[in-house]
Structure formats: structure tokens, C-alpha cells
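[1] whatever this is, show me its structure:
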Amino acid sequence: MRKNFLTIIVMIWMMAMSLPTHSEAAIADGTYSLNYQVNQPGSNSASMANDYFLKPAKLVVKNGKMTMQITIKNSSWMTQFNPPGGAKVIGSNESTDQRTVQFSVADANVITIAMKIDIDDIDYHHAYSVDFVFDRSGLPEAPVEEPKEEPKQETTPVQQQPAQPAAPVEPPKSSSGSNTSSNKPATSTDSKVTTTESSQQTQATKDDSTETEKNTTDTEQAEQSEVVENPETSDELPIVALVVFIIAAIVFVRTKQTKTNG
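    Okay, here's the model as predicted:
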């Protein structure tokens, strides 16, 4: 039996965890009056502390941040009032034994607050926590802001500035005095004349070398032509040829006579 009971509890807890949670919409900026009830922790039943507070509460919303203001009756009895983040006293009235406290809230729906009650006349001293359940029905919702599209930045091509011509270089000024002519810097005309003279001298040297080479070549060609046109001849060549011819003729004649006689 006990095992079945635990199983049912676990199943109920799992079903509760699987239910979708609905987030409350944001409240628009402004100041609102909220009715509320102080309940026992985790219950819909009102607590005895419900009679210790004035109704309604004041809710201030600014830039999405919410601040709650509540007035406590029998302020001397409530020695501690500790909402999450702490509370600040913004007003008090000793004649009516009331004080108004202010504290920040993240959810204007249910807030659990710890408190302590000390009543010396009846020797009652008790600390406990209660749930402040607020009725936020009818509160305007904050408008949903759509993300703004950032404008596209167009890049402007950088125009290149034309290059400025270089400033002309001024020639140095000649110094005054007796040494004016000797202190003048050499001009470009003098440099050109000197360069031209050097070029002419170099060209003259090249011409002399060319003429010398040409004369040498002519001399060599003349010597070669003389060798070809006047070869050395021998005066004895015609005589030797004549003697050989005569001997051959004699041998031929004798040979023929011998063949005839035989």
C-alpha cells in the first residue's frame, strides 16, 4: 500500500513538471494600484497576517523595472519584514502606528516574504513566511518592440587627389664682390660643351684606329694578290719535258721496228 502511494505521488509530480509554464507578459510603464491577499505558504487560504496590511498596494513600473509599495498596520508588532532583496521605509505615521515600505519585485504575481511578529502584551513572538498574491488583471502590457534594422552604410569611394608638380629648384644666388665670377657654379651648358668635346675626341681616336686597320688590311690583300699573280716558275721544266718526249719517241720507234723484223 505504501509503495503504491509513493508511485502515485511520483506520477503526479512528473505530470506537474511536464505541464507548460506560462510566463507573464511585461507590464507597461506607469503607476498602478494592485489588490492582493496574504496567504499561507503554498496555499490559497488567507493567513492571519493578511489583517496586518492595508489594501491596495502600489506598483510603479519604470523602464521595465517594478517597485512595490505596501503599508503595514500595527507597525510596532511587525519587527521584521524581509522581502527578497530587502525593503526600504519610505514613510511612517506613529499616531496611526503605520509605516510604508518599498521593495523591488521581479514578478508582480506571487512573492514570498519572511516576517516576524512580536506582541509583548500577550507574549507572542513568532517568525514565519507568507505569500503575497497580487491581482494583476487589467494591467496594460508593455508593447513589444521590433528590432530596428540598422541602415546600410554606403561607402563613398575616396577620390584621389592629383599629384602636385614638384616646385622648381632655384639656382643658388651668386655672392657679391670681386670673386663673383670665380664662385659661380658650373652651368649645364658648360657640362654639355665638355661632354661634346670628349665625345669628339673619342670619335677621332676611333676613326684613326679604323683607318690604321684599313691600311693594314689593304697591304695584306696586295701582298696576297702579288703571290697569286706571280707564282715562282722553273726555267728547267720545258727542257726536261722535251728530253722525256724524245726518249719516249725513240723507244716507241725501236719497239715498232723490232716487231716488224720478227
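
[2] when you work out contacts or count neighbours from here on, use the C-alpha atoms and nothing else.
    Noted.

[3] next helix or strand past the lengthiest helix in the chain?
    The residue-count maximum for a helix in the chain (DSSP state H) belongs to helix 188-229. Using DSSP states H and E, the helix or strand that follows helix 188-229 towards the C-terminus is helix 237-261.

[4] helices or strands next to that next one in the packing?
    Counting by 3 or more CA pairs under 8 Å, 6 or more residues apart in numbering; DSSP states H and E, no packing neighbours are recorded for helix 237-261 among the helices and strands.

[5] next helix or strand past the helix or strand harbouring Ile9?
    Here Ile9 sits within helix 2-18, counting by DSSP H and E. Toward the C-terminal end, the helix or strand that comes next after helix 2-18 (DSSP H and E) is strand 30-39.

[6] what packs against that following strand?
    Applying 3+ CA pairs under 8 Å, 6+ apart, one finds that strand 30-39 contacts strand 57-62, strand 124-135.

[7] can I get these in a markdown table including distance to Ser188?
    A markdown table is the format used below for these (distance: least, CA to CA, whole Å):
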| stretch | distance to Ser188 |
| --- | --- |
| strand 57-62 | 86 |
| strand 124-135 | 103 |
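
[8] so which of the ones you listed is nearest Asn39?
    For the helices and strands packed on strand 30-39, proximity to Asn39 was assessed by CA to CA; strand 124-135 is nearest, at 5.1 Å.

[9] give the buried residues for the closest one.
    129-135 (16 or more other CA atoms under 10 Å).

[10] now that strand against strand 57-62, angle please.
    The directions of strand 124-135 and strand 57-62 differ by 60 degrees, with axes from the mean of the first three to the mean of the last three CA atoms, to 10 degrees as the criterion.

[11] looking at the helices and strands packed on strand 30-39, spot the one closest to Ile247.
    Comparing the helices and strands packed on strand 30-39 by CA to CA, strand 57-62 comes nearest, at 157.4 Å.

[12] picking that back up, which among the helices and strands packed on strand 30-39 is found nearest to Thr196?
    strand 57-62 (95.1 Å).

[13] in that closest one, which residues are buried?
    57-61.

[14] run this one through as well so I can compare:
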Amino acid sequence: MSVPGMLFKILEDLIDDDLKTFQWFLTLKPPVLDNCKRIAKSQVVNLSREDTVSRIIESYGEASAVNLTIEILRKMNMNDAAEKLKKTYAGAVNDESLQLTCLVSFLSLFTCVFIDSLHLYIFICRRKYSCNSNLPFLVVMPCLISVCYQMSNVDKFKWYLNMSIVDGCKPIPTSKLEEANQQRTVNVMIESYREAPAVNLTVEILRKMNMNNAAEELQKTYAGDEFFKLSESPKSVSFLSLFTSSMCQCPIPKMS
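    Below you'll find the model as predicted:
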């Protein structure tokens, strides 16, 4: 049940005189709770139950509105109602926390699967095109996007793109990057420089941003070192051999 629904259920059980008493407590000075400023009498007089709920949530937010309601109910000697509201709200918070935990776990799992799939795809591309060739566009783009999402300050990264810090990479105009998200930023880089220079420029910018681990990881990924090491792993060699033996028969688009 939502917080407005919980509070309305409580007020719905009050008789009219008790509702007026509840509203009177909202106007007391000093307030019932220190962190909840009093509401002016003119703002609560003759309010319906629905409007009273809306008023206290607008004034205090949902969590504080619940705590204030519990405290007022206790002052009105309605301890059973106060305890009921407390338990109902605690249960709702726990349910929401559980849902959030499940969502975070799912996203973490999805991210791991995505990264593993990307690693495997890059490995296949390396086997297909040989270690010395450039990675295809469809591999470079997700690599760079993944790096951009690791940045806490994408605007700083875009600022460096406006500068000329690598020979052969002209500055990208601010107008092209001003409102660009991570994916659009990568698109602009590849359109401006092509795949290999875009990777090299990103590595240099990461170093200037003191993201040396990310720079090293991207450099190794593009060079293919990490994925040839993967093929030497006893746990993965049989799977990779089986998978790549079939997948390498399929054409992989080379867009660069």
C-alpha cells in the first residue's frame, strides 16, 4: 500500500471530532516533531481527509508524514492505530527495499553477462581477423561506451575532446558534444576519427583524467591480449574452442 493510502486509511477510521483534533496537532507551536514545522491553521481548517493527507505529504514528505502521524496518534491515545501504521509502513519499506535489491542484483547479473558476451565476441573477432587487424566497428563502439559509463565526469571527457591532445585528432566542436550522452559521444568520436584513433584518443584522455586502470584495460582490450589469454584458460578453452569453431564460420560484419 502506498503512503497516501496508509494515511488515508488511518484518517478514514477517525470520527469527525478526532479528525479536527488531529488537524489541531498539525498547527501546534512548537511542533509535535522537531523536524516538522507547524502548518498554519488556515491551511488545515475544514480540510477533508483526502486533502489532509495531501497537505502533510506536501509539507513533510512521505517518511516524515508517517512519523508525524504516528506521533500525533500516540498523543491522541490511539496507540493501536499508531502501532498498526508503524508496522504497515515498515513492511512497505522492506518490500520496496527487497524489490530494489532484486533489481540491483538483476542489473549486476545482466552487466556481467553483457561484458562476458562482449569479451567472447571480441575473442571471436580476433580469431576471425587476426591479432594485427583493427577490431570491427561493432566491437569498438560497445568497448568505448562501456568506458564512458564508468566515468564519473563525462563532461570533463568531452572537454578533452574539444582540445588537441593527440596528433591527427582534431578537436571536436563543442556544438556536437554539448548535449551528447555516452553513446552519442562515442558515435561522434568514431565519425570524426574512425575506430583506431578514437580508441587511442580515449586512452590518452583516460590517463589525463587519472583513470589509468580503465586506460590500460581499454588498451589491452583493443590489442586483443586479454582475449588470447582467455583461450589459454583450462576452464574456458573447451567451451571457446567449441563455440568459436562454429561461430567463426559465420561472417562477422567489418564496417571500418
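
[15] superposed, what's their TM-score?
    Here the superposed chains carry a TM-score of 0.21, computed using TM-score structural alignment, normalised by the length of the second structure; 93 aligned residues with a CA RMSD of 5.9 Å.

[16] export the buried residues of strand 124-135 of the first structure to a markdown table and tack on distance to Ala249 of the first structure?
    Output for the buried residues of strand 124-135 of the first structure, formatted as a markdown table (distance: CA to CA, whole Å):
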| residue | distance to Ala249 of the first structure |
| --- | --- |
| Ser129 | 172 |
| Val130 | 172 |
| Asp131 | 170 |
| Phe132 | 170 |
| Val133 | 169 |
| Phe134 | 169 |
| Asp135 | 169 |
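
[17] pick the one among those residues closest to Met115 of the first structure.
    Among the buried residues of strand 124-135 of the first structure, and counting by CA to CA, the member closest to Met115 of the first structure is Ser129, at 6.0 Å.

[18] tell me how far the closest one lies from Phe81 of the first structure.
    10 Å (CA to CA, to the nearest Å).

[19] what is in contact with those two at once?
    113-115 (CA atoms under 8 Å, 6 or more residues apart in numbering).

[20] can you select the buried ones among the residues you listed for me in ChimeraX?
    Here is the ChimeraX command that selects the buried residues among those (16+ other CA under 10 Å):
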select :113,115
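
[21] got the shared contacts of Ser129 and Phe81 of the first structure as JSON lines, with secondary structure columns?
    Listed next are these as JSON lines, based on DSSP: H, G, I helix; E, B strand; the rest coil:
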{"residue": "Ile113", "secondary structure": "strand"}
{"residue": "Ala114", "secondary structure": "strand"}
{"residue": "Met115", "secondary structure": "strand"}
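
[22] which of the shared contacts of Ser129 and Phe81 of the first structure sits closest to Val251 of the first structure?
    Ile113 (169.5 Å).

[23] pretty sure that closest one contacts Asp131?
    Yes - counting by CA atoms under 8 Å, Ile113 of the first structure touches Asp131, with 6.4 Å between them.

[24] need the max-distance pair from the buried residues of strand 124-135 of the first structure.
    Ser129 and Asp135 (19.7 Å).

[25] tell me, how many residues neighbour Ser191 of the first structure?
    Around Ser191 of the first structure there are 10 other residues, counting by other CA atoms under 10 Å.

[26] and if you look at Thr31 of the first structure?
    For Thr31 of the first structure, using other CA under 10 Å, the count is 14.

[27] ok, the closest residue to it other than its chain neighbours to Val101 of the first structure distance?
    Nearest non-adjacent residue to Thr31 of the first structure, counting by CA to CA, 6 or more residues apart in numbering: Val60, 4.5 Å away. Remark: distance between Val60 of the first structure and Val101 of the first structure (CA to CA) = 13 Å.

[28] what of Phe132 of the first structure?
    14 Å.

[29] how about Gln203 of the first structure?
    115 Å.

[30] so which of these two has more stuff around it?
    The neighbour count for Gln203 of the first structure versus Val101, taken as other CA under 10 Å, is higher for Val101 (18 against 12).

[31] re earlier: need the contact list for the residue nearest to Thr31 of the first structure.
    29-32, 66-68.

[32] put the buried members of the residues you listed into a PyMOL selection.
    Buried residues among the contacts of Val60 of the first structure (16+ other CA under 10 Å), as a PyMOL selection:
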select buried, resi 29+32+66+67+68
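
[33] returning to that earlier point: what about the residue nearest to Thr31 of the first structure, distance to Met68 of the first structure?
    6 Å.

[34] one more: Ile250 of the first structure?
    Taken as CA to CA, the span from Ile250 of the first structure to Met68 of the first structure is 169 Å.

[35] span of stretch 93-110 of the first structure from start to end?
    Stretch 93-110 of the first structure has an end-to-end distance of 28 Å (CA to CA).

[36] got it, and stretch 60-71 of the first structure?
    15 Å.

[37] which of the helices or strands spans Leu98 of the second structure?
    helix 79-129.

[38] the inter-axis angle of the next helix or strand after that helix versus helix 79-129?
    Using DSSP H and E, the helix or strand that follows helix 79-129 of the second structure in sequence is helix 137-150. Taking the same axes, to 10 degrees, one finds that helix 137-150 of the second structure is oriented at 140 degrees with respect to helix 79-129.

[39] list the buried ones in helix 137-150 of the second structure?
    In helix 137-150 of the second structure, counting by 16+ other CA under 10 Å, buried: 137-141, 143-148.

[40] pull out the buried residues from the helix or strand just after it.
    Once helix 137-150 of the second structure ends, the next helix or strand along the chain (criterion: DSSP H and E) is helix 154-161. For helix 154-161 of the second structure, a neighbour-count test (16+ other CA under 10 Å) marks 154-155, 157-161 as buried.
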